[in-house]
Each structure stands twice: as structure tokens, then as C-alpha cells.
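K.L.:
build me a model:
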Amino acid sequence: MGIAGKKILLTTTHQNIRSGGSIQLSQLARALTAAGARVEALFNYRAGADRESSNLTALEQAGVAVRFLRFNRWYHPAQIWRLRDWLRRGAYDIVHTHKGSDLSLVLLAGAGLPIPCVVNTRGVNFRLGLNRYKYRSRRLDRIIVVSQDSRRVMVDCGVPADKIRVIYGGADTERFRPLPAERAPVRAEWSIPPDALVSVVAANLVRQKGHGDYLEAAAALRAAHPELWHVFAGGGDQAPWRERAAELGVADRVIFAGFRRDMERVYAAADLSVMPSFAGEGVSGVLREAMACGLPVITTDVGGNAELVRDGETGLVVPIRQPAALAGALQRLVVDRELAARLAGAGAALVRSQFSVAHRMERILALYEEVFRDKGLPF
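P.N.:
Below you'll find the predicted structure:
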């Protein structure tokens, strides 16, 4: 039997496919559909949302039924009732939630309904507060975390270890691969010289992603390495970061590329990629993508990133909130191009073998089967 024919609801409180959790949901939805499952992806409703720019049209074209329901954090009774009716009429074999808030709603709305398998994916490593109790619910069959570090945090917060499984996120290695033909045109778009060295930070412009620390590191290297340019690829308010770059004297070397749907081309224009975050990471998906594209990477030792980026083997790892250490790692890769090439090759091989979408899909299918077998249900 297997997954073919199973009716599966994947939920998220995201309104589009632009960030880690929703990207992983999209990849899973496509893979399950290709395997013969009947998949619905339930997103948060937002009036006037542009389906095309949110990548939802492409998901529908892959055969996934895209649905919308208004989610909010206040758990209004009408909202819970609508979701309950949805779950009852849907008669799903598997409900797989991808955020903490939609898990809460599913547990409330699904009380007493015969849902054979309920799974949650938790992609961050923040400690749990009062919300820890929902993860202990008997109606939640398994919790997928994306790193050993995230598992440790949940166990420390009292979540039963036997219901937690570590399944790393996956990179789409067909999409994210070296694209040398894109290097020159993308650089020309930003007016970056062909012989410059380019470092890309792929992250939304929010404080915990560490752009401030990165700019200080860039400033420390400006005099010694004027050939080094920096690209910030991510959505958010650019104004405070532009102001900070000007204060530090690096404004003419920092490109604010905004949110990009063609990150594989952005990586093609770069020589290395950096994740300077200091909080909240599971394992940063942008690191997997950059490594799959053949770039050497630097990450701070946040969340489970060091489980992917093994210092001196598949990349460089530096302490969080230490711009001087970050500058030192950047300089190593700028000066020692042989080291950069060795790390890039090892990183790409690791992603292809252990951090691909296909590898993640195999693990999730095995988890679904485990739940069904434990309950004596056919799979």
C-alpha cells in the first residue's frame, strides 16, 4: 500500500512560500504528490494575496490542492469550528502541521475526530514556555525536529524523547547546483566588477539574523580587502541596515538585493556564503542551498548549524555575536582559495548525500509508516 492513495493535509500559518518552514512544506507536498498521495496544503488566508508572487501557483501546477483558512493567535471559537468542520469533512489519513500555532489549532479543532496520524515539524530551537504542553499531547503522534540541538531543547523542556525524531531539512539539489553561466549577468545587475570577491548573506533583515555583526566584520576587512563585496539577499526594512553600513564606511560595498525567488542565481554570482545569526535557528536552509551550489560557507555556532557545517571540514564555524571572529573567518576564505575550494567540495558532497529533499522524504515516509504500524493500522 504505502503512501499512494493516502489523503494528507499539510498545514502552516504562513501566507506564502518564502521562508524555511513553508519551503519545507512545499517540497514535502510536491514529493508526496509525486508518490501518489492526495495532498492538500492549507495556508493562512490573507485578503488580496498574490498567488503567483507567493509561489502558490507553481505548487498547484505540481498537483497539490492549495487551500486557505484564516489563522490567528487568538484561537477564536469560530476559527476552531471552521477548522474542525474542515478536518471532519476531509477525513484525512495524516495531518502534518509545520508551525506551533497551527498545531494548537489542529489539536483543539480535531478533538475526538479519528485522525490516524498527527505530526508536527518544529524548525526552530527556541525554548518552550507554556506552549510545551501541546507537544506532550497524546494526540500528537510524532514531532520532527531539524537538528539534534532542537531535540535537546525540547527534551530539556519536558517533551517525551520517544516521540521526537530528528529529520534534517533538505535542499533541492536539482535546483540548487553550480550555475557558472549566471555569474556574470547577476553581477552586472548589481554593478559588481567581474574580478571582485562576493560574500552573500541570505536572510531576512531582522535583528537576530546578525546583519549588524556582519557589517562590523565587513568594516574590519575593508582596508585590507577592498575587492570584497557583500550581498544581503532577504526581505525586510533596509533603511536601518543601509544607515549602519554608511556609518561603518562600507555602504559602497554592500548590495541590498531584497527578497529573491532566484536564489540559485544569487549563489552563482557569489564566492562564499555567510550565516551570522545568533538566535532561533534549527539548521539554516540557506546554508544547505549555498553548499549545494558549490560555495564555501561560514556560520555562527547557533542552533544545529554546526551539525551541517563541520568546522574545517565542510565550512567554518565561529561563535555568535563576535564580529572579530567572523572577520577572521571571512579573511581565511578570501586569502586561502585552496581552503575555500576544499570546504566547498566537501560541503556539496555532504548535502547531496545527507541533506537532500529525497533523503528527507525517505525519513518522513518511514516516520508515517512507524505511526501507522504502532497503531496496528495498514500502511
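K.L.:
please count neighbours and contacts with C-alpha atoms only from this point.
P.N.:
Will do.
K.L.:
please work out how many residues are found near Ala171.
P.N.:
29 (other Cα atoms under 10 Å).
K.L.:
same check, this time on the one 5 residues further on
P.N.:
Number of residues near Phe176 (other Cα under 10 Å) recorded here: 21.
K.L.:
same thing with Ala341?
P.N.:
By other Cα under 10 Å, 17 other residues sit near Ala341.
K.L.:
now it: closest residue in space, sequence neighbours ignored.
P.N.:
Once flanking residues are discounted, Ala341 sits nearest to Pro296: 6.9 Å by Cα to Cα, 6 or more residues apart in numbering.
K.L.:
next: Gly63.
P.N.:
For Gly63, ignoring the flanking residues on the chain, the nearest one in space by Cα to Cα, 6+ apart is Thr33 at 6.7 Å.
K.L.:
so the one you found lies in a helix, does it not?
P.N.:
Yes: counting by DSSP: H, G, I helix; E, B strand; the rest coil, Thr33 is found in a helix.
K.L.:
want to put them side by side, so please do this one too:
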Amino acid sequence: MRVVQVSAHYPPNHVSGGTLVPQRLARGLAARGHEVFVYAGHLDEHRRPLETWTEDDGSGVQVRWIVTTPWTAWADPRNSVNPPVGEDFARWLDEVKPDVVHLHSLQTLGGELVEVAQRAGAAVVVTMHDFWWTCARQFLVAPDMRPCSLVVDCGTCPCAGGHTWLERRNTVLARYLRHADVVLTPSASAGAVLEANGVDGARLRVDENGVPPEDLVGAPVPHAGDDEPHPVRLLFAGTPDPMKGIDVLLRAVDTLPSDGSWTLDVYGVPERGRHRPEVRFHPRYGRDEVAEVFATHDVLVLPSVMRESYSIVTREALGSGLAVVCTDTLGPEEVVRDGENGLVVPAGDADSLAAALRRLAESPALVRRLRGGTQAVPIRTVDEQLDHVEEVYRELVDREDPAEHPEQRTAEVDAGLRSLVNRVLVVVGIRGAALRYRGRLPAEALRMRGFTVDVRHYRDPEIAELADRADVVVLYRVPATVQVADLVDRVRARDRAVPVLFDVDDLIFDPELEGEVHGLHVLSAEEHALWWRGVARYRTTLEMCDAYVGSTEALCAHVTAVTGIPAHRFANGVGQALAQVSDEALARPRTPGPLRIGYFSGTNTHDADWAAVEPAVVRVLASHPDVELWLGGQLGTGPALEQFGDRVRRLPMLPWYELPQRLRDVDVNLAPLVLDNRFNEAKSAIKWLEAALVETPTVASPTQPFREAVEHGVTGMLATDEESWVEAITTLLDDPLARRRTGSRARRDALLRWGPHAQGERYEEILTTVWRARAADGPRAASGWEPVLDDEPLDSTEGWLDPYPGIPAGSADHLRELLLRVPGGSKVVAAGRVLRSDGPVAVVRRTAFVVRRKLVG
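P.N.:
Predicted coordinates for the structure are as follows:
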């Protein structure tokens, strides 16, 4: 095969772990008989920009150099897209005519080289050694050395040129990346982050970096001094780059006692001015010294702030019998098991790192146990990596004709189907948080995947016109009306398949469940009857539809059991607006004060849930006299709390965009639910999700959604009875490291599993499945359900939905101003629409409606 390796930097001009990989692949493939060429950026201030030349690298590989010195700054537009380089690359590929182009780091060369390679007719492979495709600074670390949001769309980091600039940059790069056939990543954890940022998971494959035999650590040397008592010997092996965490480590050890219980040897960092006598600085050691260095230490400390896509030194240390203390920066965690062969702490957190090191210094027995849990971790060789890369190349080059290749035919069918399912109308029957989670967030996620989505109230006069253009109609919590029935009939009468879906995220569509619903005791007889008529109306709308979309397994199972309608699970997830407000709250210091337990009930329907956990909370407050309890929303509590006086704080309900700051200020969040209750089993894990986004750990009841979200002891705690609630809350209150680590892991899981890109992919999958079924089987036949409908004429005022702005490149404060401003930009636009369709009287009625809502609360 004729193979091209492309790298922004290349030895000997620039040597690093990321530049050695393409060199090793190029030379290894050449040695195996392939024709190999290299296209590489060159850094040289004495040569003119874009100057090119070709030379042999000494192994028979021809290297085409191009000078890219002026564009190394992360914020430089030509660091990301560099048209002159793309033009030179295209001309050079016309001469080389490769079968495969394998692109590695592309900063200064530009992302458009991926498209250029595909246009040249080559199979295209991209290896992402870091996170440059979504983070211009490459390592998901902000300029102030704070770890950035793992999902960039959910963060507010300033990056290299501002967050809005970053989003525009990433949109452009994503278009270029679509031209890659395969995307390789050094580890599964890095791959999960890339997929959560929108990289197509179907094209992602893990390709661990290989290590040459001469660089592998030999047999472990017996550890010196192990037979005699000695201080815990800590080791740092890295560089002075702040992203490697040396400053965090030095701040952490500054808080450790001077009692002879520990020492720290720092390799590869110049000696600092004043430092602790226990800290010793050494030059960087050579490969032939690795075994001896490891043999004189007990614990490797890896305090990286940057996200590590792999980590050879972690694997070498474990294989040599050292325990490892690492940060939660992905690559190291693939082999460090907290409490078994090391400890894992949140990145950039000197206090948590100090707590972990203090535990080791105080407990030689713990150090021995962790070292006893280490074992040789397999480290891939260069030959093994070459085998895998060759296999990928052959698979792409030998691809069959699309007409004879089932997978390719499926991809083409899906692409054609996407052209038929592109415009979605979401009709909603409720406002507030429920609308955000089931209407706004799916719309946002689908738009990120290129869909056109309209979200309108069921009484909006424009819904009929929008339905005429829609490819799919989703009815979310829409009660049955004469007008809704007409709308569904109108969609059914179209000359092509347009499926209609029903979505509701509560068990409020089955009148047979009367008597099982908590919280209805606060209603009058008239309100009670009206509530259950609403249930029958929801059921009527459901029966009109082709399929159901639900937030939990229990909801989906119940719908299919009582109606036979096919159900599809779409869990409540993370939206950009809430995630970005949460990111800003996380960046602020926690409000000073005592430890706090928080429970935010929202409505007054959670009294029974609180009653189930109140005895445990009373016991915890009694045993922790400095702990406060914060109760938010409308909640009835028992007399047992009165003994704690002002340690129990009652907080009013807040707008959704202020909730993250309140969750940030509590140390333990509670999410109790009465167990063995069908309604509660159907409720989603939103309370865990919202707290996770600000790294506040949650103790929850083990309903199915919470069991799905929470890995007990890792991303939260699950409790079933009074004793387990007391134990879980106490554990988190008494152990700051466990509290901090649990919150950090919860945030990661929330972003990676339920971030907007993952949500969009899932919803697209549902739309595709439902459209196929509708096209094949026709509309669902009428059931035996007796319809319950009301007459609610379309009306611009009653059909108004408040605007849903994203977070501007600024802060949550600006979002707050947008939402509270009267009149404000988006509302003026919407009022203009009402004025045009219904005249000035409707505008006045709408204004009165808004004012009345605000007064009522």
C-alpha cells in the first residue's frame, strides 16, 4: 500500500509523545514493505512561512516539510483551518496518489486536510492523540488551570479565543471530520469523551500507542528499604508545564505534617525557590534509569490537570510494584482502581490531593496494601500497534463495492432516510421544567445534529401550518381537544408517512390508577375530578398516536401493557443552558459556612417522600451539631425537626437557572422516594442529574432510574431504609475526599452518558425507527378507547411559550437578565407574531396573562 502519515510536528524538528507515534508508524510500515510518505509541519523562525522541501528521514521514508511557525498560537484562526496548507497538501497528494492517508495532530496544518485527503480518493484515518478537535487548547484545561467541562458544548470555558469563538471553530472542524472513514483514539475513556462531544461513535476505534522494546521497563528491581520502616516515598515524574499538575502537588504537600512520615522526589522540574525539606528536585531520568528510580519509591503521584488520553508512566509504575495516586483525568483511571492499587482524586484540587497523600503518610499499612494490589499492566508494543493499523488500512482499502457491501448499503439507506426525516414539530401542553426536559432539550439536541425543530404550544394557531411541513410530529403532555384530534387527522391525510408520537414523563395516562397517586389530598373534590379528567384526556391523545416516547423503563412498559402502543425510551438528560449555568456555578467558590444537607422538593406532592427519609436526617443532625439542613420548595415536615431551630433553613422556590448555585452550596443532596410505588418507579433521576452537574453528591432511593444513574459509592449513594440513609449521609459528611470524588465522578457520568450529543443521537434513532414502522405498517388502527376531549380553540395568547434562550458567551447573569427583562428581545419578536396574527387586543391579553402568572407565582 501507498500510505501517507500526516502530523503537525515531527522528529527531529519537534519531539514529543504525540510526534513519535506517526514516526514509529511510518518507519514500521516502511520496514514491512509499504510505500510510506510523511507530510509534516516544520517549526523554524529562520525559514519563510509555507516554505516546503522533501528529505529522506534516514529510514527510506520521504518527509515533505512545510513551515507553519507563525500559526502555533491556539487562538490563531490558521491553527485550526489553514487554506494555503490545504492547497499545498492537495497538490502533493496528486503526485503521491496514496491508498491511505493517516492524519494525526493537525494544529497549524488545519482540519480541512481531512476533506482534501478524501477528495484525493484515499481511505482516510484520523488519530486524535488529544482533544484538539473540540478544545483549541488541546487538553480540556482553561487558562486559569481549571479543568474544563468534558463536553465542551456544556461548558463556559474561555478557551483560547472565547467560548463563542470555540463553538464556531468546532462547528467548522466537525464538518471536515465527517470526511474521515475511521477515527482512532489511544484509550476507551478518551473515545467516550470524543463521542460525547459529537464524534461519530460508529467510526471510533481504540488504538493504544505502542512502546518500542528498548523503552519498555525491564524486570522490576527489588524495592530498596522495603524490609525496614521508612517514610512513604512519593515520586513525581513529569515536566514543569502547569497542566501536568506540579503546582497543585506542591500546594498539596505544603499542608502535610513535618513528622518524617513522607518524602517527595520531583524529577524533570527545575528546583523552585523555597520548598519543604521533604521535597527534593532531580533532573529528568533516562530510560535506562527507570527501574532503579521506581525501586526506591512507594507511590507514583500523577497530579495532572490536563486530560490524559493514555499514560505510559502509570502503567510502568504499577507493573513495577508502585501504588499510584492519580487525578480523574481519564487515561490513568483505566488501570488505577481506587482503594485497590492506588487512589483517584479530582483534578486541580490541591485539598483532595493533600487528603489522599495524608492518608498514605499516616498509614504505612494502607501503602503496603495498595502496593500489594498492583500487578503488571500489559503495555502494547509498536509491532502490536502496527498490526492493528495495517488491519484498519486493509479493511478500508479492500472495501467492497457498496452495492455488494451490506453495511455500506445500510449507511446509504440511513442517509437517504435522513433526507426524508429532517423537520420535527414538537407540540407541548405544559410549561416550566417539564417543558425544558421533554421539549426544549430534545429540540436542542436534534438541532445539533442538523434537524429543523419547532416547539409550539398545542393552542398556537400556527401548529397546523407547521404540521403540514413536518416529517414527524411529537405531542408532549398534550391533552386531547377537538383541535388536537383535527391536527392528527390532518397529519394522517398527508400523502406521505408522517408518524405522530406521544411523550409524557409521568404515569398520568391511566385512569385505572386512581387511588395510587401521592399528593392529591391537597385538592378539592372539584379539582380532584378535573385532575382525573386530565388523565383521561392524556390517554385519549396517546391512543391517537403511532408510538410513545417515555423517560423511564417503567413508563414505557406501562404504556405498552395497557395500550399495545410501541414505546421508546428517551431518558431525561443534560441541556446546554442548564449545563452552562451549572458550569459557572461550579467555577464560583462555595458560599462559606457549615456543612449542609439539601432537599429541594419543588411542588407540594413530595411530603410522603420526605417523610420516608426524615427520621434518618433527624439522627444525622443530632450526631452532627454543626450541620445545617436546607429545604427548598413547598414541603410539609414533621415536628421532629423543630428541635434544630435555625439549623433548618426554609428556602423559596427559585427559577431553574438559579438552582445550580443553590445545589453547589450544599454538600449532600437528598433524593428520597417512597419505594414499591408505581408512580415513583416511573419518575426520572433528574434530582441526581441536576446536582451532579455542580459536583454535589446525591443519596437517593434505589428506584430503577436512580439505580441506572448511580453507581453506589462511585457516582452517588443508594439507600433503602433508615440505617442505610444514615450511613450514606454520614459517610459523605465525614469524608471530604469521598464527597469531592463522588461529586466529580457524578458530573462526568452525567455529561458523558446524557450530554446533548448523546441525547441527539438517541432521539434520531427513535425518529428513524418510528418512521420506518409508520412507512411500512401505516397509521395505528383505532383502539377501543372511548375518547375524552374538550374544546379549546386555538389562541395566540393562550398558546404563548416563553422564549428559551441559550447561554450567551458571557455568564448566567446575562441569561438571568434576558429572562427577567420586560420587554426583552425575544419577547418583542414573539409579541410581534401575536400582533400580526391576532391584532393588538391579543397582545394586551397576553401581557395581562404574563403579569397574572408572575403575581400568582
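K.L.:
what is the equivalent residue in structure 2 for the residue nearest to Gly63 of structure 1?
P.N.:
In structure 2, Thr33 of structure 1 lines up with Ala30, judged by TM-score structural alignment.
K.L.:
close enough to count as contact, that match and Gly60?
P.N.:
Yes: under the criterion of Cα atoms under 8 Å, Ala30 of structure 2 makes contact with Gly60 at 7.3 Å.
K.L.:
the stretch 301-450 of structure 2: helices as residue ranges?
P.N.:
312-319, 350-362, 364-372, 382-397, 406-420, 433-435, 441-448 (DSSP state H, counting those that start in this stretch).
K.L.:
for Glu87 of structure 2, find the nearest of those.
P.N.:
helix 382-397 (24.5 Å; Cα to Cα).
K.L.:
for Val488 of structure 2, see how far away Met544 of structure 2 is.
P.N.:
Met544 of structure 2 is 7 Å from Val488 of structure 2, where distance means Cα to Cα, to the nearest Å.
K.L.:
more neighbours: which of these two?
P.N.:
Neighbour comparison, Met544 of structure 2 and Val488: the larger count goes to Met544, with 23 against 19 (by other Cα under 10 Å).
K.L.:
against Met243 of structure 2, how distant is the more buried one?
P.N.:
Note on Met544 of structure 2: its distance to Met243 of structure 2, by Cα to Cα, is 57 Å.
K.L.:
can you tell me the SS state at Val4 of structure 2?
P.N.:
Of the three states, Val4 of structure 2 takes strand under three-state DSSP.
K.L.:
which position in structure 1 pairs with it?
P.N.:
The alignment partner of Val4 of structure 2 in structure 1, by TM-score structural alignment, is Leu9.
K.L.:
how about its match, what does it touch?
P.N.:
Leu9 of structure 1 makes contact with Val39, Glu40, Ala41, Leu42, Tyr92, Ile94, Val95, His96, according to Cα atoms under 8 Å, 6 or more residues apart in numbering.
K.L.:
strands of the stretch 551-700 of structure 2, start to end?
P.N.:
Secondary structure of the stretch 551-700 of structure 2 (DSSP state E, counting those that start in this stretch): strands located at 567-569, 596-602, 628-633, 648-651, 668-671, 698-700.
K.L.:
corresponding residue for Asn204 of structure 1 in structure 2?
P.N.:
When structure 2 is aligned by TM-score structural alignment, Asn204 of structure 1 is paired with Thr239.
K.L.:
and its match, that one's in a strand?
P.N.:
No: with the criterion set as three-state DSSP, the secondary structure at Thr239 of structure 2 is coil rather than a strand.
K.L.:
what's around it, how many residues?
P.N.:
16.
K.L.:
I'd guessed it sits against Val269; true?
P.N.:
Yes: between Thr239 of structure 2 and Val269 there is a contact under Cα under 8 Å: 5.6 Å.
K.L.:
kindly confirm my reading that Phe232 of structure 1 is in a strand.
P.N.:
Yes: per three-state DSSP, Phe232 of structure 1 lies within a strand segment.
K.L.:
which residue in structure 2 aligns with it?
P.N.:
Alignment note: Phe232 of structure 1 maps to Tyr267 in structure 2; criterion TM-score structural alignment.
K.L.:
next: Ser147 of structure 1.
P.N.:
Using TM-score structural alignment as the criterion, Ser147 of structure 1 maps onto Ser187 of structure 2.
K.L.:
how many neighbours does its match have?
P.N.:
So Ser187 of structure 2, with other Cα under 10 Å, has 22 neighbours.
K.L.:
contact partners for the residue lying closest to Leu140 of structure 1 once chain neighbours are set aside?
P.N.:
Spatial nearest neighbour of Leu140 of structure 1, excluding adjacent residues (Cα to Cα, 6+ apart): Val118 at 5.3 Å. By Cα under 8 Å, 6+ apart, Val118 of structure 1 lies in contact with Ile94, Val95, His96, Thr97, Arg139, Leu140, Asp141, Arg142.
K.L.:
and Ala246 of structure 1, by the same measure?
P.N.:
With Cα under 8 Å, 6+ apart as the criterion, no residue contacts Ala246 of structure 1.
K.L.:
how about a cut-off of 10 Å?
P.N.:
Counting by Cα atoms under 10 Å, 6 or more residues apart in numbering, Ala246 of structure 1 touches Leu215, Pro240, Asp252, Arg253, Val254.
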